Structures are given as structure tokens and as C-alpha cells.
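1. Below: sequence and its predicted model.
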Amino acid sequence: MHGAASSGWPLVALCAATGAYCLLRMRSSVEEQRRAAGGEALMGFAMAAMAVPAAVLAPPRWAWLVCAAAFGAAALRALWAARTCSGHLHHSVGALAMVYMAAVMAAAPAAPAHAGHGGSGEPLVTGALLLYFAGYVLWSGARLVPMAARAGDTGGARAAASGTGTVGWGDRPEVARACRLSMGIAMLAMLLAL
């Protein structure tokens, strides 16, 4: 988070591209997918903003507090939605991780001479989030393997066989999983930089 430019810009590009794709997924005809894509787009763009190198953009303390409040609301919304769909639990953990990182950045000293003193967060919380996202990345990466192994079944064949027509590129589950995987990797990178 707001680290060196060499690692910051690729992270910004990855998160912004993922957020943009998730915006396109919001055009899906499946309501649950639209709702999930909206939360993922918000997360992608916010992670891109957080990853901008500090030499380019150093937001004031109040901006981090606004970010923490916004993601606190997003976490509550995801927890409420988790009553009917367990997939929202991951969204709530992601939003709470964003709250945590924004709070750490708000508490960090403003002077660059004090960098490394007081802005690193709680080691237990950071460690727990690192473990969670490392596990999530491994799990979601493993879920992509079976999708790639079905070389003859590209999604459109399944939809045509079920009589629903072809699946648009925005509705492809393997691409949505790849986006979630990339955001998990980005979250790991941001937590490591914390």
C-alpha cells in the first residue's frame, strides 16, 4: 500500500483492470451475479487507489477514514447478504480487510521521516488476514484447474445443451474466478506491504 513505484503500478493496473471487468459483469442477466460483480468492482477500484505509489498520491488522513467507513458499510451489507448466500462471507472479509488497511494508513504518521514507525498495523490481525487470503488464493487457483481441464466444454456448449443459448463473455464463471483470484493475490501483496 503506497509503497514503491516498481511494485505499485503493476498492482494498480491489475486491480483497475479487474474492477473494469467486474463493471462489465454487472450487465449479466443473473441478478446474483450482478450484485456480486458490483461489490467486486468497488473492491478492485478501491484496491487500485490504495496501491498508487505515495510519491504520486498521498491522501490526507480524512480520506483514509472515509475509505474505512465506506468499506465498513460494504462489510455490513455483505454480512447481511451472507444470510442467503455464503459467497458473500468472502466479500465481507475482503471489505473488513480494506477497513483494517485504511485504518492503519489513517493512523500512520504523516511525516516521511517516521515511515516504519506506527503504521504497520497489528501483527496478529495482519497475519490472520495474510493466512486467510493465502488460503483463498490457493483454493480459488485450484478451482480454475478443473475449468481449464475441460478443453471441449467452453461454457457455450453447456448453455446450448441446456437450452439457454450461448453464454456471454461477461457471464463466464472461469473468468469471474480468475478475477477473484487476481484480487486475492493483490490483497496479499497489499497486506505484505502494510
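-> Cool, the structure landed.
2. CA only for contacts and neighbour counts going forward, please
-> OK.
3. quick check: longest helix of this protein.
-> Secondary structure assigned by DSSP state H gives helix 123-149 as the longest helix of the chain.
4. And it, what's buried?
-> Judged by neighbour count using 16 or more other C-alpha atoms under 10 Å, the buried positions of helix 123-149 are 126, 129, 130, 132, 133, 136, 137, 140, 141, 144.
5. Quickly check those for the two that are furthest apart.
-> Greatest spacing in the buried residues of helix 123-149, by C-alpha to C-alpha: 126 and 144 (26.8 Å).
6. residue boundaries of the strands in this structure?
-> Under the criterion DSSP state E, the chain carries no strands.
7. where exactly do the helices run in it?
-> Using DSSP H, helices in the chain cover 5-25, 31-51, 61-81, 88-107, 123-149, 156-162, 173-193.
8. could those helices be laid out in a markdown table, adding distance to residue 117?
-> Output for these, formatted as a markdown table (distance: least, C-alpha to C-alpha, whole Å):
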| stretch | distance to residue 117 |
| --- | --- |
| helix 5-25 | 21 |
| helix 31-51 | 19 |
| helix 61-81 | 16 |
| helix 88-107 | 10 |
| helix 123-149 | 13 |
| helix 156-162 | 54 |
| helix 173-193 | 14 |
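9. could you redo the buried residues of helix 123-149 as TSV and give each row distance to residue 98?
-> As requested, the buried residues of helix 123-149 are exported to TSV (distance: C-alpha to C-alpha, whole Å):
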residue	distance to residue 98
126	11
129	11
130	13
132	14
133	13
136	16
137	17
140	20
141	22
144	25
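10. Take this one as well and set it beside the first:
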Amino acid sequence: MHGPAESGWLLAALCAGTGAYCLLRMRSGVEEQRRTAGGEALMGFGMAAMAVPAAVFAPPAWAWGGYAALFGAVALRALWAARTGAHHLHHLVGALAMVYMAVVMAGTPAGGHAHGTGIPLLTDGLLLYFAGYVLLAGARLVPVPAVAGASGAKGWGDRPELARACRLSMGIAMVAMLLTM
């Protein structure tokens, strides 16, 4: 995304770190968690690639179409998966937001700023959605008392609090990216 280089690098690092952790979560013994972690890893790495400051690396014009196609396919998969659970609707909204940002960036002159080039009502709606998601995800991180008899030995892929923190960081990154639109 276009904007100050420092914030772009921080955003890219946050998203890449989140994507890397999601790859670790793919080692879970629960298939649904592995599938969800794979989709979140793709989102994290895709967001990291889009967040690299344009002053440092301006992707070729065709790259934005590639992002739109990739996340369009992710959106179709999330739409199909939404038949079985509401969490997939969030993945659908996230993938469609990535498609929207890629299309807007494709129409932005190289090295220019995307600010003001998107559809304001759509951008505002996505900002409201992701801001609400961030608040809800943050509230879910508030510690709760441990359940008696709960197993303390969990693998990296089976730690729900870390998965929530991962989703929270991607939600915050999505808000930051949408603010540049």
C-alpha cells in the first residue's frame, strides 16, 4: 500500500509474522483448524506483500490483477465453506476486501497514493466492519479463569488464545490498509 515507508514496513512485518505463525498452526491435529490456519496464512502473506512500501518496491501493473484473482478465488472458497460455519463469512469479507484494495491499487498511478481513489461508501463500510471485528477480537483476548481438569499441554497449533491474537493482528492490519484507500 502507499503511505509512509516506516509504517508500511511495520505493517508488512506484522502481516508476515502473522502468516508465519499461521503456518505453525497448520500442524494442529484438528483438520478444521489446519484449514482455517492455511487460509489465514495466505491472507497474512498476501497482506504483507501488499503492504511493502511502494517507494521501495513498486510491483508491476499486472501484479494487482494477480492479487485480485488470487483473493477472488479465496473469496469463492470462503463462500463455499460458509455453508458450514459463520466464521467463514469473516474470511469471505476479508478476501473481498483484499480484492477491492487490489482493484483500487491497479487503478492508481505507479508511485501515487491510493487515498481517495476507492469507493468511499464501500471503504467506510469495510472500515466499520473491521474496526468492530478488532474490538470484538480484542475483548475475546481478555483472560478467563482456567477450567479445572483442562490439559495444559497444547501444541502451537492448538492454542486458541494465540489464534485469536493472530486474527486480531490481521484485523488491525486490515484497518490500517483500508485507511490508506
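-> Arrived safely, thanks for sending. Please read all numbers here as calculations on a predicted model, not as lab measurements.
11. Give me the helices and strands touching the longest helix of the first structure, please.
-> Judged by 3 or more C-alpha pairs under 8 Å, 6 or more residues apart in numbering; DSSP states H and E, the packing partners of helix 123-149 of the first structure are helix 173-193.
12. so where is the helix it packs on in the second structure?
-> The alignment of helix 173-193 of the first structure onto the second structure (TM-score structural alignment) spans residues 160-180.
13. centre of the chain versus the matching stretch, how much separation?
-> 6 Å (C-alpha atoms, centre = their mean, to the nearest Å).
14. got the buried residues for it?
-> 162-163, 165-178, 180.
15. Stretch 8-28 of the first structure too?
-> 8-9, 11-26, 28.
16. likewise stretch 105-125 of the first structure?
-> For stretch 105-125 of the first structure, a neighbour-count test (16+ other C-alpha under 10 Å) marks 105, 106, 107, 108, 109, 119, 120, 121 as buried.
17. thinking again about what came up before, got the angle for the longest helix of the first structure vs helix 88-107?
-> Inter-element angle recorded for helix 123-149 of the first structure and helix 88-107: 140 degrees (by axes from the mean of the first three to the mean of the last three C-alpha atoms, to 10 degrees).
18. residues making contact with stretch 12-29 of the second structure?
-> Around stretch 12-29 of the second structure, the neighbours that count as contacts under C-alpha atoms under 8 Å, 6 or more residues apart in numbering are 33-35, 37-38, 40-45, 47-52, 155-158, 163, 166, 169-170, 173.
19. I misspoke; the intended subject was stretch 59-77 of the first structure.
-> Identification of contacts with stretch 59-77 of the first structure by C-alpha under 8 Å, 6+ apart yields 39, 91-96, 98-100, 102-103, 105-107.
20. do that again at 7 Å, thanks
-> Identification of contacts with stretch 59-77 of the first structure by C-alpha atoms under 7 Å, 6 or more residues apart in numbering yields 92, 95, 96, 98, 99, 102, 103, 105, 106.
21. out of these, who's nearest residue 58 of the first structure?
-> residue 105 (10.3 Å).
22. so what corresponds to the closest one in the second structure?
-> So, by TM-score structural alignment, residue 105 of the first structure is matched to residue 105.
23. what does residue 129 of the first structure give?
-> So, by TM-score structural alignment, residue 129 of the first structure is matched to residue 126.
24. give the contact list for that match.
-> If a contact means C-alpha under 7 Å, 6+ apart, then residue 126 of the second structure has no contacts.
25. Relative to residue 166 of the second structure, how far out is it?
-> As for residue 126 of the second structure, its distance to residue 166 of the second structure is 19 Å (criterion: C-alpha to C-alpha, to the nearest Å).
26. Same question for residue 80 of the second structure.
-> For residue 80 of the second structure, the distance to residue 166 of the second structure - C-alpha to C-alpha - is 23 Å.
27. How many residues are close by the closest residue to residue 4 of the first structure other than its chain neighbours?
-> Excluding the flanking residues, the one nearest residue 4 of the first structure by C-alpha to C-alpha, 6 or more residues apart in numbering is residue 53, at 5.9 Å. By other C-alpha atoms under 10 Å, the residues close to residue 53 of the first structure number 20.
28. Residue 5 of the first structure: neighbour count?
-> By other C-alpha under 10 Å, neighbour count at residue 5 of the first structure equals 15.
29. contacting residues around it?
-> residue 53.
30. What does it correspond to in the second structure?
-> Aligned partner of residue 5 of the first structure by TM-score structural alignment: residue 5.
31. Return the distance of that match relative to residue 124 of the second structure.
-> Relative to residue 124 of the second structure, and taking C-alpha to C-alpha, residue 5 of the second structure is found at 24 Å.
32. closest to residue 115 of the first structure out of the helices of the first structure?
-> helix 88-107 (11.1 Å).
33. hmm, back to that, tell me the two of the buried residues of stretch 105-125 of the first structure that are most distant?
-> Top of the distance list for those (C-alpha to C-alpha): 109 and 121, 12.3 Å.
34. Quickly list what's touching both of those two.
-> Counting by C-alpha under 7 Å, 6+ apart, nothing touches both residue 109 of the first structure and residue 121.
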